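In: Got a predicted structure plus its sequence, pasted below:
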Amino acid sequence: MLLQPKKIKFKKIQKGTYKKKEFAVTTLKFGKFGIKSMEYGYVTASQIESTRIAINRIIKRSGKIWLRIFPNKPITKKPAEVRMGKGKGSVDHWVSSIGAGRIIFEIGGIKPNLAKSALTYACSKLPIKTVLIGF
């Protein structure tokens, strides 16, 4: 099952603006190696899950993975061929707003060459430019 909040105060929220630059989660805290974003954007819950599965496929449960983002923003969409008006559409999917410089994934407990191959493969699953850190 994809990640989404259990309970939120409001079911639908306004779009808001992107965080251009990240100031809070910019250094490694739990693992030795990680993926860091180089640009801002949205990462959906399905992209996060496919990235996590890609890392697990290579490290084969030998290390530990820390997910440093969570999809807590609902994105709504109206069905196809529906006339304008009649309110906002229903929640379609959940996204995480990523600022430039944010740590997305961290891994630890594995060898550096295995970590590099796993994170390189995982970066191809994300829609934003990323860089590997800790090597």
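Out: Perfect, I can see it now.
In: going forward, measure contacts between C-alpha atoms and count neighbours the same way
Out: Noted.
In: Mind jotting down where the strands sit in the chain?
Out: 33-37, 41-44, 64-67, 73-77, 90-98, 103-108, 130-133 (DSSP state E).
In: Go through the last one and flag the buried ones.
Out: By neighbour count, and taking 16 or more other C-alpha atoms under 10 Å as the criterion, the buried residues in strand 130-133 are 130, 132-133.
In: packing partners for it?
Out: Judged by 3 or more C-alpha pairs under 8 Å, 6 or more residues apart in numbering; DSSP states H and E, the packing partners of strand 130-133 are strand 33-37, helix 112-123.
In: Tabulate the ones you listed in TSV, adding columns for mean neighbour count and distance to Ala54.
Out: Listed next are the helices and strands packed on strand 130-133 as TSV, based on neighbours: other C-alpha atoms under 10 Å; distance: least, C-alpha to C-alpha, whole Å:
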stretch	mean neighbour count	distance to Ala54
strand 33-37	24	13
helix 112-123	18	6
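In: Excluding residues flanking it in the chain, which one is nearest Glu39?
Out: Nearest non-adjacent residue to Glu39, counting by C-alpha to C-alpha, 6 or more residues apart in numbering: Ala100, 4.3 Å away.
In: try this one next to it:
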Amino acid sequence: MNIQKFLLTRRFELPAKLLSVPAVSVFQSCGMKHFPAPPTYDHVEIPERPKLRFVDKVPYYAPGIKAPKMQKKLRLMRGPETVHNFLIHKQYGIMALGGGRLKWQHFEMMRLAIGRKIDPQRMFAVWRVDSPWQPLTRKGQGQRMGGGKGAIDHYVTPIKAGRIIVEVGGKCEYKEVEGFLRDVAMKLPFQAMAVSQEIMDKEKKEEEWREKNNQNYYTMKYVMQNNLGGCQRWMSPFDFKFLGKYL
């Protein structure tokens, strides 16, 4: 029984101290709570294979074709990603913050870690990167220099900054997947972070706002083009292309 109902049923005079107190504090009662409705995921469809598929350690070649060797091609890791830099399912995923290479061991680590954490009944995960395809060569221990290019040691997948590595979705909220996505991102050989569609939209708006409201006249582009301090002596063509934003 609350105080207001108790005072109405019992007829007696209130003390002078209670009369001086505002009515809100005397007849205070619990109010109605209006919580927002939880989000609905009726539009989400769970695929037949909700977990990440197994990735081949070595690419497949047709019979009779020798596996070709390749140069380092560091340009495959430099600069921003221009194609796979968005979430297809508009939910959650892992985004690379810098360039690097993914080995087969990293693929297995992500597959096992995410497969143990997601609920296949209402969650799913998909790859957004190709299986290892770029060959890296290495010579045996103790060999002398020369003698041609070494044999293929293993295969990797080059990654650029802004590339979506893995995408997770389903009938779940970001708080449910943030923990294990962040743990997986910390184990990758380059800087990465767990993202959602809301986080990516917010970062994009903030970056546009900073570029639009920048009051510093000496931007990186102005400094490099005008050779302030003789900075062009130690800059590479990639610095002029990306204006110091990507290493």
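Out: Nice, thanks for sending it over. Just so it is clear, the model here is predicted, and its values are computed rather than measured.
In: To which residue of structure 1 is Leu71 of structure 2 aligned?
Out: Careful, residue 71 of structure 2 is Gln; it's not Leu. Alignment note (TM-score structural alignment): Gln71 of structure 2 maps to Gln14 of structure 1.
In: Now for that match: which residues touch it?
Out: Counting by C-alpha atoms under 8 Å, 6 or more residues apart in numbering, Gln14 of structure 1 makes contact with nothing.
In: what's the spacing between it and Lys60 of structure 1?
Out: 40 Å (C-alpha to C-alpha, to the nearest Å).
In: re earlier: just to confirm, what residue in structure 2 is aligned with the residue nearest to Glu39 of structure 1?
Out: Residue pairing (TM-score structural alignment): Ala100 of structure 1 is matched to Ala161 of structure 2.
In: since we're on that match, how many residues are nearby?
Out: 23 (other C-alpha atoms under 10 Å).
In: Was I right to think it contacts Glu81?
Out: Yes. Between Ala161 of structure 2 and Glu81 a contact is recorded at 5.8 Å, counting by C-alpha atoms under 8 Å.
In: got the contact list for the aligned partner of Tyr40 of structure 1 in structure 2?
Out: The alignment partner of Tyr40 of structure 1 in structure 2, by TM-score structural alignment, is Gly99. Going by C-alpha under 8 Å, 6+ apart, Gly99 of structure 2 touches 77-79, 158-161, 190.
In: what about 6 Å?
Out: Applying C-alpha atoms under 6 Å, 6 or more residues apart in numbering to Gly99 of structure 2 gives the contacts 77, 159-161.
In: which among those gets closest to Val26 of structure 2?
Out: Ala161 (61.2 Å; C-alpha to C-alpha).
In: So which of the strands of structure 1 is nearest Thr27 of structure 1?
Out: strand 103-108 (6.8 Å).
In: what about the closest one, how far off from structure 2?
Out: The superposed strand 103-108 of structure 1 is, by mean C-alpha distance after the TM-score superposition for structure 1, a mean 0.6 Å from where its aligned residues fall in structure 2.
In: quick one: contacts of the longest helix along structure 2?
Out: The longest helix of structure 2 (DSSP state H) is helix 197-212. Here helix 197-212 of structure 2 makes contact (C-alpha under 6 Å, 6+ apart) with 90-91.
In: nearest to Thr76 of structure 1, of the helices and strands packed on strand 130-133 of structure 1?
Out: Per C-alpha to C-alpha, nearest to Thr76 of structure 1 of those: strand 33-37, 25.0 Å.
In: Packing partners of that closest one?
Out: The contact analysis (3 or more C-alpha pairs under 6 Å, 6 or more residues apart in numbering; DSSP states H and E) places strand 33-37 of structure 1 against strand 103-108, strand 130-133.
In: can you put the ones you listed in TSV and add distance to Met84 of structure 1?
Out: Below are those laid out as TSV (distance: least, C-alpha to C-alpha, whole Å):
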stretch	distance to Met84 of structure 1
strand 103-108	37
strand 130-133	38
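In: out of those strands, which comes closest to Ala54 of structure 1?
Out: So among these, strand 103-108 is nearest, using C-alpha to C-alpha, at 11.9 Å.
In: okay, now Glu49 of structure 1: neighbour count?
Out: Count around Glu49 of structure 1 with other C-alpha under 10 Å applied: 14.
In: do the same with Asp239 of structure 2
Out: Neighbours of Asp239 of structure 2 (other C-alpha under 10 Å): 18.
In: Quick check: most distant residue from the centroid of structure 1.
Out: Arg83 (32.9 Å; C-alpha atoms, centre = their mean).
In: could you dump the helices and strands packed on strand 130-133 of structure 1 to JSON lines with distance to Gly87 of structure 1?
Out: Shown next, in JSON lines, are these (distance: least, C-alpha to C-alpha, whole Å):
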{"stretch": "strand 33-37", "distance to Gly87 of structure 1": "35"}
{"stretch": "helix 112-123", "distance to Gly87 of structure 1": "37"}
